[in-house]
Each structure stands twice: as structure tokens, then as C-alpha cells.
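Participant: Below are the sequence and a predicted model; questions follow.
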Amino acid sequence: MNIILFFLILSLGLILNYICIKKNILLNLTGDAHQKFTSSESVPLLGGIILILASFFYINLSNFTFIFFISVIFFIGFLSDIKKINSPKLRLFFQILTVYTCIHFSSIIITPTNILLLDYLLGNISFQIAFTMFCILVVINGYNFIDGVNTSLVGYCLIISSSLYYLDLNGIQASQILDLRSLIYVLVAIFILNFFNKLYLGDGGSYLLGLLFAIYLIDTYKVNDSMSSLFVISLLWYPAYENLFSILRKVKFSISPINPDTNHLHQLIFFYLREIFGRNNFYVNTFTGLLINLYNLLGIMLATKFYNNSQILILIIIFNVFFYTFVYIKLKNKNSKSI
């Protein structure tokens, strides 16, 4: 069944790609600088549409609330993709409203983490709701930020899914709201399509995946007493830190933190690799995503091995944060000197 699902998603992607290119609809190039820094080729923003159509295969259909809010967050991103919601502030407002309503109508909320001060604050229900909203919003927008080069986001989601599936196979209790195996087959098909520039995820796809994994990981942590809360952080450190780091650097230079730019880490890596390997943006684009995901694969593999060891996990997270910051500063300085 899963092999059939894989080929179904692959075929659907190719058919929709052909239709969108022929009819000139849902294409990525709408004039924004951050959309065309890797390529001037028009690529359909189909990832979110395929994910929402395939959701009946990988989401537990008995969880109507989950399906509904995944659909709503996708729709917000889709309206952004087709330029019906151009304002970043308006998109953030709708995200906040969606996430708050989702928390209100579900049991998705961050529980005690074994971090003393945080657990004390989580004893207050208002703080608990606000903190859960903050974390989910950071993930949603972090996923959107790292979706700038081919295979970056979908590859990252594949790594996380594989980590959780491995733990599930080894008897570690996981949330039942997703069928991880089916999700992996869907993501592999989208990965291949994204690798060959047949589709981009777009805001719709990145918002959907952000909410999907944020909720799934919160629920998995809730049902698993042996899992360290730092393991969840180690799985989400890259999009979360990308988001928080981007906000801080934009505030420092008096730039609106919610407006897109071309100064994210993956973009700096892309510019650096393009200088080395030449101007063929397609290959550099894809290689950048693969390089970032190779690093994340190694880190997540190590974190998965020590999923219940908070001491080792905190060292992994600290190393990742320092390494990200070091590489960013080095590449930013190099880019500034070359201008």
C-alpha cells in the first residue's frame, strides 16, 4: 500500500506540475527577491496542495480537530502563495488565531519538562497556553524560513520522521495522530519532486509541516515518560533557532522581523557555494539543501541514540547553536567583503 502511495504522490506531482506550467498558475516567481535568489525558473508551489490531499493517508482520520486545523494553516499559507494575503502582520495574526483555537479545542499543550524554572511557570495555565502558542509559532515560521533551497525543509522533515519511526520500531511510545510510515513515503515522493525542481512547498506546505510536526512532537512527548524534553528541542533546533536568530539580527539592524530577506543561513551558504562551483544555480541550490541536511542528519542520529539522556542532549543543542552562529558570522563577513 505504501509503495502505491509513493507512486501515486509522484505521479500526482508530475501531472500537477505539467498543468501549472502550461496554464501559468501557482508559480513561484511573483517578484519577491527572496523567491528568485536561487533560480529564475518558474516552479509551481504544489507541495502544500499535495500534502493536504495526501493527509487522509497519514493522519488518523478519527482526529477531526487535527485535520481541520492542519487544513486551516495550509489555507493561510496558500493565500500567501497566491498573493491574497500579502501582509506579514496579517499572516501572523491568522497564525496566532489558528494556533490558539487549536490549543483551545484540543489537548495539545506543553506539559512539565523537568526544567525547574520552566516547570514552575508552566504551573500557571495562562503561561502554559502562551508558551505552547509561542513554541508552535516559532516552529511554523522557522519551517517557512528554512524552506529556501531545494530539499532543505522536506529533507529535514524526512530526517525527523525517520528518527521517530526508528524509536517507534524499538518500542518507544509515540503519538497515534500520525501514521509515520505513510508520511515518510509521501515525504520521499515530495523530496524527489523538489530535488528535480518540479515543485516547491510554498508557504502553504511549510506552514502545514510546521504545525504538523509541532503538534505531533508535543503529543509524542506527552505520552512518553522516558523521552527527554530536550530530545524534542534537538529535533527542532534548526528551524527554531533560524527563526529566533533571524528576529534578533533584524531587530539589531532596525528591520521588521516578520519581513522576508536573503540573509538566512541557507542563503549565505548558497552564495558561498555558487562562488566556488560557478553560476549553475540549480545544482548549487540542491547541493546547499543536501549539505545542510547531512549536518542535521548526523546531529539527529546522535540525539536519537540518547533520546532520554538530557545531559548529552543539551550538549548537542549547545554545539548546534554555536556552530550555526559561527558559520553564519563567517559567511556574512565573507559576503560583506565580496560586495
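Facilitator: Thanks, I have the structure now. These numbers were taken from a predicted model, which means no experiment stands behind them. Numbers count the residues shown, from 1 in each chain.
Participant: rest of the way, CA atoms for contacts and neighbours
Facilitator: Noted.
Participant: residues contacting Ile108?
Facilitator: Shown here is Ile108, whose contacts under the criterion Cα atoms under 8 Å, 6 or more residues apart in numbering are 102, 215, 218-219.
Participant: Okay, one more to line up with it:
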Amino acid sequence: MQEPLITLLFSLSLSALIVVLAYKKNWFLNHHDLEGVQKFHHHPTPHVGGLAVFFGIFLGSFLLDSDTREVFQPILLASLPLFITGVIEDFSAKISPLWRLMAIFISIAVSFFYLNIGVYSLGFAWMDSLLSYPFISLLFTLLVVGGAVNAFNVIDGYNGLMSGYVLLALAAMAFVAYIVGDVLILQLCLLLGASILGFFLLNFPLGKIFMGDGGAYFIGFIFSMVGLLFASRHAEISNWFVLSLLMYPMYELLFSIYRRKFIQGTLASQPDAYHLHTLIYNIIVVRNPDGDKVLNNSKTSPYLWLLSLTSIIPAMFWYDNKIALIALVCGFMLVYTLIYRFIKL
């Protein structure tokens, strides 16, 4: 299939153009770039890599066969509220968290009501009976998908971290799609992966461009939608499979909320420098204080990629085993918590 290659080249070219314009013309930069406890780079860098990913996927969608295009392009349209709001935030740093959350909920609600994509089953009779009520199903979809969208933004802190993780998760979903013979989902995974890879090549390891809120929101939304769509198309594939692929960013978000609210006594939305990826970065800097700062940044990501694989790889083979997937989700949370406590102490 030529669609992924064309998408990759377009995304890479647009990413490179953004980098050149940023360094030569100071475009795509703002004075807020180096502010905040979660900023670990030392030179203004364009935060609009999401533009390259979005337009790469948008272009690639027109290369898909008509059946796949008819399914996927409405999802792209539904993503516009959260993507545009995120991009405006990347340029201005003036969009409040509440307005960004509202944009995320609008995109999810559009997908739920008009595309019929949501969380309608968890594989247990009593849960599914509750989810059969549209209002409850909508609330649960807002919670899960909204959490995933924000979780992708939370882990977008170091060169290649979020984009590398997504490439691994997409590869796992593509593998299962191939196993069950779902060409549509396989095409979408390859298209998404190609566009993200175009950005990734300039983000890791040299950090020439960052994804930004718009890109992180968009990728989190599209990945969640494709995952839910995949589960809805096959009775043997549980939504727990999708959750297993999402466990690293989702539990990072949940653990961060718990840590801030109950341990630090701060607002759950208050940014801090105590994420697992931040602690790993600090260890790398302590062990290599004279090392290149950009490379120290990039050395952080592979550790988290390996951690994410502890849920991604088993999920590839247990995609049709609900109980095993639930055990996998619980096991990942335990492993993450133990690693965090060991490093923190």
C-alpha cells in the first residue's frame, strides 16, 4: 500500500518546513515556550508538530479506499473542536483548561451521537445493562476517552516519549487487525503510524519540534476512536483490549491525580515535576551531569517505552481473553506503582 508512504513523506516534509521556518523566521514560537515546571528544553522550539500529523493524516485519508474513507473522515471532522482549541493554546498559551476540556467533550459527544462510537460494553452483564442507557454510556465515554486525550498530553513531556509509545500501540493494534482480518482498521493504523512517524523522526532524539497540545489531544482522540471502532466490529475483541493498550498514559494520569490530590494536597490539575518520566530524567542527569541536555532528555523515553510494552505485548496475544486483559490492567498498575515508589524513595 502506497498510502502510508505518501503520508509519511508529507508529514516529514511539513515537520521539516515548520522547523526551518521556526529557526530561520522565528515562526511558530512564543515567549511562553520555556516557562513552567514541566519544561525541560533550553531553546525555543516549535510546539505545533500536531499540524504536520493532522494534515498528514488528512491528506492520507483521501488515498484510502472509499469504504474506509467514509468511516474515517467523519472521525477527523469530529476531532476539529479539540484539535483547533489545542493548536490555539500552542500559539497563545491563553486557553483555560476548562475551555480545552469543553472542546474535548464536544468532539467526543459528536462522535457518540453522530458516529455511534462510544463505550457500550465492558463484558459484564450488570455493567452492560447500565451502559445500555444512552446517558450513562455517554458519561462513561466522556470519562474514558476524555481521560485518554488528556493522558496523551500528560506523557508528551520528553523527546519521542508520547509519539514512540503511540507507534508501539498502533503496531499492536495493526497486528491484531491483521490476525482477525480487519483491513479497515489495519489501514487506519498504518495511516496514523506513518503520519506520526514523520513527526517522530525530527522529534527524537534531537528535539527539533514538539507535538504540542493540539497534536497530543488529536492523537489521543483518534487512537481512542479507532480502538473503540475496532472493538465494536468484532465480538471477540473486548474494550479491555483497547484499555490495555492505553494503560501507560491512562494510569500515569490517574496516578498523577491521586498523587497531587491526596499526597501533595494540591489541585489535581496543578502541573508538577513528579511524573515517572521526570524522575527517570532526573536520575539520568545525576548520573551524567555533563552530558548533552538534549540527549539526556531523549534517553528518558526508551525506559517508558519498555514499561508500556509490559501491557502492550501481552494484549496482542490476549486480545480475545477478557479475564486475562483485566488481570493485565491490574498487573500494570501494580508494576508502575512499585517502580514509582522505588525510584521516588
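Facilitator: Cool, got the structure. Model, not experiment: these values are computed from the prediction.
Participant: Now do the helices in the stretch 101-250 of the first structure.
Facilitator: With DSSP state H, counting those that start in this stretch as the definition, the stretch 101-250 of the first structure shows helices at residue ranges 116-122, 125-146, 152-169, 180-195, 202-223, 229-252.
Participant: Touching the last one from outside, list them.
Facilitator: For helix 229-252 of the first structure, contacts defined as Cα under 8 Å, 6+ apart pick out 113-114, 138-139, 141-143, 145-146, 160, 217-218, 221, 256-258, 264-265, 300, 303-304, 307-308, 310, 313-314, 316-317, 320-321.
Participant: Show me which of those are buried.
Facilitator: Applying 16 or more other Cα atoms under 10 Å to these, the neighbour count classes 113, 138-139, 141-143, 145-146, 160, 217-218, 221, 257-258, 264-265, 300, 303-304, 307-308, 310, 313-314, 316-317, 320-321 as buried.
Participant: and among the helices of the stretch 101-250 of the first structure, the most buried is which?
Facilitator: Most buried of the helices of the stretch 101-250 of the first structure by mean neighbour count (mean count of other Cα atoms under 10 Å) is helix 202-223; its value is a mean of 24.
Participant: whereabouts in the second structure does that helix align?
Facilitator: Mapped onto the second structure using TM-score structural alignment, helix 202-223 of the first structure spans residues 212-233.
Participant: can you check stretch 150-166 of the first structure too?
Facilitator: Under TM-score structural alignment, the match for stretch 150-166 of the first structure is residues 159-175.
Participant: related to what we said a few turns ago, columns distance to Asp32 of the first structure on top of the contacts of Ile108 of the first structure, output as CSV?
Facilitator: Output for those, formatted as CSV (distance: Cα to Cα, whole Å):
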residue, distance to Asp32 of the first structure
Cys102, 31
Ile215, 31
Ile218, 34
Asp219, 36
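Participant: Out of the residues you listed, the closest to Phe68 of the first structure would be?
Facilitator: Cys102 (9.0 Å; Cα to Cα).
Participant: Looking for the alignment partner of the closest one in the second structure.
Facilitator: Checking TM-score structural alignment: Cys102 of the first structure goes with Ser111.
Participant: Now do that match against Ile222 of the second structure, distance only.
Facilitator: Plainly put, Ser111 of the second structure is 11 Å away from Ile222 of the second structure if you go by Cα to Cα, to the nearest Å.
Participant: Can you work out which residues contact both of those two?
Facilitator: Common neighbours of Ser111 of the second structure and Ile222 (Cα under 8 Å, 6+ apart) are Ile75.
Participant: where does the residue in the second structure sticking out farthest from the centre land in three-state SS?
Facilitator: The centre of the second structure is farthest from one residue, Asp290, which by Cα atoms, centre = their mean lies 31.9 Å away. Classification of Asp290 of the second structure using DSSP: H, G, I helix; E, B strand; the rest coil returns coil.
Participant: before we move on, what about Tyr307 of the first structure?
Facilitator: Tyr307 of the first structure - assigned by three-state DSSP - is coil.
Participant: Pretty sure it sits against Met301.
Facilitator: No. The pair Tyr307 of the first structure / Met301 is not scored as a contact, 9.7 Å apart, by Cα atoms under 8 Å.
Participant: what's stretch 301-320 of the first structure in contact with?
Facilitator: Contact with stretch 301-320 of the first structure is made by 163, 167, 226-231, 233-235, 237, 299, as judged by Cα under 8 Å, 6+ apart.
Participant: Just tell me the aligned range of that stretch in the second structure.
Facilitator: Using TM-score structural alignment, stretch 301-320 of the first structure pairs with 313-332 in the second structure.
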